[in-house]
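Participant: what's the 3D shape of this:
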Amino acid sequence: MERRTFLRTSVVGAGALTFSGSLWQRAAYAAPAQNAAGPYGALQAANSHGIQLPAGFTSQIVARTGQVVSGTSYTWHRAPDGGACFADGTGWIYVSNSETSAGSGGGASAIRFNSAGTPTSAYRILSGTNNNCAGGKTPWNTWLSCEEVDTGRVWETYPGGGTAAVVRPAMGRFNHEAAAADPVRRVIYLTEDKSDGCLYRFIPTSWGNLASGTLQVLRAGTATSGSFTWANVPDPDGSPTATRNQVSGVKRFNGGEGCHYANDTLWFTTKGDNRVWQLNLANSTYELAYDDNLVNPGPAPLTGVDNITGSGSGDLFVAEDGGNMEICLITPDDKISVFLRVTGQSSSELCGPAFNPAGNRLYFSSQRGTSGSSTGGITYCVTGPFRS
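Facilitator: Coordinates of the predicted model:
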């Protein structure tokens, strides 16, 4: 993953620098992340919330499923999943999906915080949808809530409230998982949670308006690295032929989960093989950023890979669905470590990691909490000296 540094340098200095073959080789064939001590030090004993954190970090419970969010009149939804933060004047808003059926409250909710991080209001921004798993934030500050069912849709929602969510059928009907916006190429990347799933991108007719556009699918070989191209999906509606089966030569990914864009790079996770993939968009190549089978010496710290986000320092934070109930950290120099561990919740999963605008608070949820049920969800906030 040293390609991240390489890309930043080459983009800034394009046309001004000539790279030697050895430097190019080092960037192009960097090994997947390996075990190392974390930048924040060892985990401390579990705190009163059952969370192990590095020294200097603290946690708080922001919301619990079925209970009123403190300082508001809103009851928090079931099975909190993907999430994101949005600036809101002097404070911010945290949005969270609800991965349940329409009849059980599927959709998304939001919590508004003041500058001190105290909730001031909470409310629904999407209702009546199914298995809203992950999603993604747009540059125009909407939240794309994705339905994880075979005929799933993308819903564009409005974190500030007061505006009805809008379905975006041009973005395709398939087992949607996550979305990531690329403002440079003016596209939205989309993952698909199937064992033979694909990676897609949506090119809006007009950037900032998702009402119409072109859905494309990634084509590549079967290896874990190489070059890729994009091909149009003939029928984004996916009926009668699923979108992933309409184009020949597509690259199959085993259970697409979270995705994150930064610095001409897309990172996305696949849970079926415990991998983090890296698309180098400046030169249309792909490679592995992490593979639990390639950690040497082991054991691999990250299994059950799921949602992913990034910090201002370029660190990636990857949440586990199962595993040891950890959020792991991958640094720009290809080192992986455990940032936090939630104890006593082995029947749950961690999801929805997102930083507030200042980058000093990390929100995430335990979808089923200590109960192992969708009615036991807990949403947390971790505060501390995050690298910027």
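Participant: from here on, contacts and neighbour counts on C-alpha atoms
Facilitator: Will do.
Participant: residues contacting the longest strand along the chain, please?
Facilitator: In the chain, ranked by residue count with DSSP state E as the criterion, the top strand is strand 209-220. For strand 209-220, the external contacting residues (C-alpha atoms under 8 Å, 6 or more residues apart in numbering) are 168-172, 198-206, 226-233, 236, 244, 247, 249-251.
Participant: filter the residues you listed to the buried ones?
Facilitator: 168-172, 198-204, 228, 230-233, 236, 244, 250-251 (16 or more other C-alpha atoms under 10 Å).
Participant: helices - which of those land there?
Facilitator: Per DSSP state H, helices hold no members of the buried ones among the contacts of strand 209-220.
Participant: from the residues you listed, which ones fall inside strands?
Facilitator: Reading strands off the buried ones among the contacts of strand 209-220 with DSSP E, I get L199, Y200, R201, F202, I203, P204, F228, W230, A231, N232.
Participant: and the closest residue to the fourth one other than its chain neighbours, how far is that from Q278?
Facilitator: Which is F202. Take F202 and drop its neighbours on the chain: the residue closest to it by C-alpha to C-alpha, 6 or more residues apart in numbering is L215, 4.5 Å away. To Q278, L215 is 20 Å away according to C-alpha to C-alpha, to the nearest Å.
Participant: do T343 as well
Facilitator: In terms of C-alpha to C-alpha, T343 sits 30 Å off from Q278.
Participant: could you also give me the structure for this second sequence? I'd like to compare it with the first:
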Amino acid sequence: MITRRQFLVGSLAFGGLATSAFGKQLNVASMPMSEGYGALLPDPQKLLDLPKGFSYNVISSLGDVMSDGMHVPDRADGMGCLPFKGNSNKVALIRNHELHPKHLSAQPESIQQHTSKLAYDNYADGVALPGGTTTMVYNLTTQTVEREFISLTGTVRNCSGGITPWGTWLTCEESVDRPHGPNGDVVNKSHGYIFEVPADADSLIEAKPLKAMGRFNHEAACVDPKTGIVYLTEDRGDSLLYRFVPSEYGNLAAGGQLEALVVKNNPQFDTRNWRSSTMPLATWFDIEWVALDNPESPDDDLRKQGYDKGAALFARGEGMHWGDDELYFCCTNGGKKQLGQVMKLVPSENGKQDKLQLFLESEDKNLYNFGDNLTVCPNGHLLVCEDQYTDIVDNHLRGVTPSGEVYNFAKLHAQTELAGACFSPDGNTLFVNIYSPTKTLAITGPWASA
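Facilitator: The predicted structure follows:
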């Protein structure tokens, strides 16, 4: 099990000198660093550099033939790891494929010809739109994939999502395509929804949109296991943070209320810090939530509706992970230098004293640049996937300690992003995707050593 995290106030928050969790004095004019798991060692395969004692195994690649006869699609993004049918040594890895209709011609031939009545949307010739999920049943003991298949299809740009306490993966469309819109010659239905994929599925499921959870440029989702409330990020420069309060715990299809975050006594608060530092590090802000009407939003105006009601702005909300009574989420280009932020949100038991804090804001692109998906290591550190295509060629997995120090855990040699980082329930294996060409890696090593 992942150990309980008690994240402290980051040492970045204080002026002058601060003391880190490692007993060193830090000049916090720049981002504080940690040794983490140690120096990265060059990978002889020139794929992924890792610290001493860690190794990876490529368990799935673009074009591999799967158990259902289909081939692994490209653009592997968000991913969730869940126990498979109660088996302690098997997990279901449910992997998003961020494919737009325009990407179909670049996919394996089986994807180009795939038709199914279970698909959410199809081209005029009946071929399913290529977005969706694939599922791998992975044996932790033998470290092999036992089954692999398409589990959801016919969607657009399945970017990120999140696992649920009831054993499903929420896969989110980062799209607001609709018939008669810019891509109306391709899509037959409106897009921008969340779909739910059970971890115990054995084959392709029927794609059913959870429309009450909102139609917008979805990114990630995470669930408060106590209440069943689902928190949602939006990948826009003027995005909001949403939550969905379900009518029935564990039954999202039964509907509920979509809401947006408001900073109390600060309507239309700007957390982005682009023009001025309106949100200082480590300062707690009391928050509340406003109800949003018409969540299906045919005009893609939920964020505008929420802002008019006082909702706070965030800079491209992306990866999100639930901890012990708290959650963390990335704002990819937030901060004065637009290199990225990490926010911390602590819900209250009665829902009336929720709090928000800016936990990290990058000042150095060499240390942290465009954080996207994130997860938690067994030792309680955050692990963030970078998603940047700047003058720095290599993307990294960046570690963040409980006191806000950063370190390199892995360096990717290919000019693409790392995505979908998630741990097995026993905390011994990290799974992560290389976006394109698709590769999924299983990484093992001394996770408790840092």
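Participant: TM-score of the superposition?
Facilitator: Their TM-score after superposition, calculated using TM-score structural alignment, normalised by the length of the first structure, is reported as 0.84; 350 aligned residues with a C-alpha RMSD of 2.3 Å.
Participant: hmm, back to that, can you add distance to G107 of the first structure and give the ones in strands among the buried ones among the contacts of strand 209-220 of the first structure back as TSV?
Facilitator: Converted to TSV, those look like this (distance: C-alpha to C-alpha, whole Å):
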residue	distance to G107 of the first structure
L199	23
Y200	23
R201	23
F202	22
I203	25
P204	24
F228	34
W230	31
A231	31
N232	29
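Participant: farthest-apart pair in those residues, please.
Facilitator: Greatest spacing in those, by C-alpha to C-alpha: P204 and F228 (20.7 Å).
Participant: neighbouring contacts of stretch 42-53 of the second structure?
Facilitator: 37-41, 409-414, 445-446.
Participant: so which of those belong to strands?
Facilitator: L40, L41, F409, A410, K411, L412.
Participant: residue closest to the middle of the second structure?
Facilitator: G319 (3.2 Å; C-alpha atoms, centre = their mean).
Participant: mind checking the SS state of it?
Facilitator: Classification of G319 of the second structure by DSSP: H, G, I helix; E, B strand; the rest coil places it in strand.
Participant: what residue of the first structure takes the place of it?
Facilitator: By TM-score structural alignment, G319 of the second structure lines up with G258 in the first structure.
Participant: excluding chain neighbours, what is closest to its match?
Facilitator: N307 (4.2 Å).
Participant: could you do G208 of the first structure as well?
Facilitator: Using C-alpha to C-alpha, 6+ apart, the nearest residue to G208 of the first structure is W140, at 6.6 Å.
Participant: and G38 of the second structure, how far from V400 of the second structure?
Facilitator: Separation of G38 of the second structure from V400 of the second structure (C-alpha to C-alpha): 14 Å.
Participant: out of these two, which sits in the busier spot?
Facilitator: A count of neighbours by other C-alpha atoms under 10 Å puts V400 above the other of G38 of the second structure and V400, at 27 against 16.
Participant: surely that one touches N379?
Facilitator: No - contact criterion C-alpha atoms under 8 Å: V400 of the second structure and N379 do not qualify, at 11.0 Å.
Participant: count the residues that sit near N209 of the first structure.
Facilitator: Neighbour tally, N209 of the first structure, other C-alpha under 10 Å: 11.
Participant: residue in the second structure paired with it?
Facilitator: Aligned partner of N209 of the first structure by TM-score structural alignment: N251.
Participant: then D315 of the first structure?
Facilitator: D315 of the first structure maps onto H381 in the second structure, with residues paired by TM-score structural alignment.
Participant: show me what contacts its match?
Facilitator: Per C-alpha under 8 Å, 6+ apart, neighbours of H381 of the second structure: G399, V400, T401, P402.
Participant: let me know the closest of the residues you listed to F329 of the second structure.
Facilitator: V400 (12.8 Å).
Participant: which one in the first structure is aligned with that closest one?
Facilitator: That one, V400 of the second structure, aligns with I330 by TM-score structural alignment.
Participant: quick revisit: which residues does the match of G319 of the second structure contact?
Facilitator: Contacts of G258 of the first structure (C-alpha under 8 Å, 6+ apart): A134, E177, A178, A179, T191, F268, T269, T270, D306, N307, I308.
Participant: now with 7 Å, please.
Facilitator: G258 of the first structure is in contact with A178, F268, T269, D306, N307, I308, counting by C-alpha atoms under 7 Å, 6 or more residues apart in numbering.
Participant: which one in the second structure is aligned with the third one?
Facilitator: With TM-score structural alignment defining the correspondence, T269 of the first structure maps onto C330 in the second structure.
Participant: host element of the closest residue to that match other than its chain neighbours?
Facilitator: With C-alpha to C-alpha, 6+ apart as the criterion, C330 of the second structure has its nearest non-adjacent residue at 4.6 Å, and that residue is V342. Using DSSP states H and E, V342 of the second structure falls within strand 341-346.
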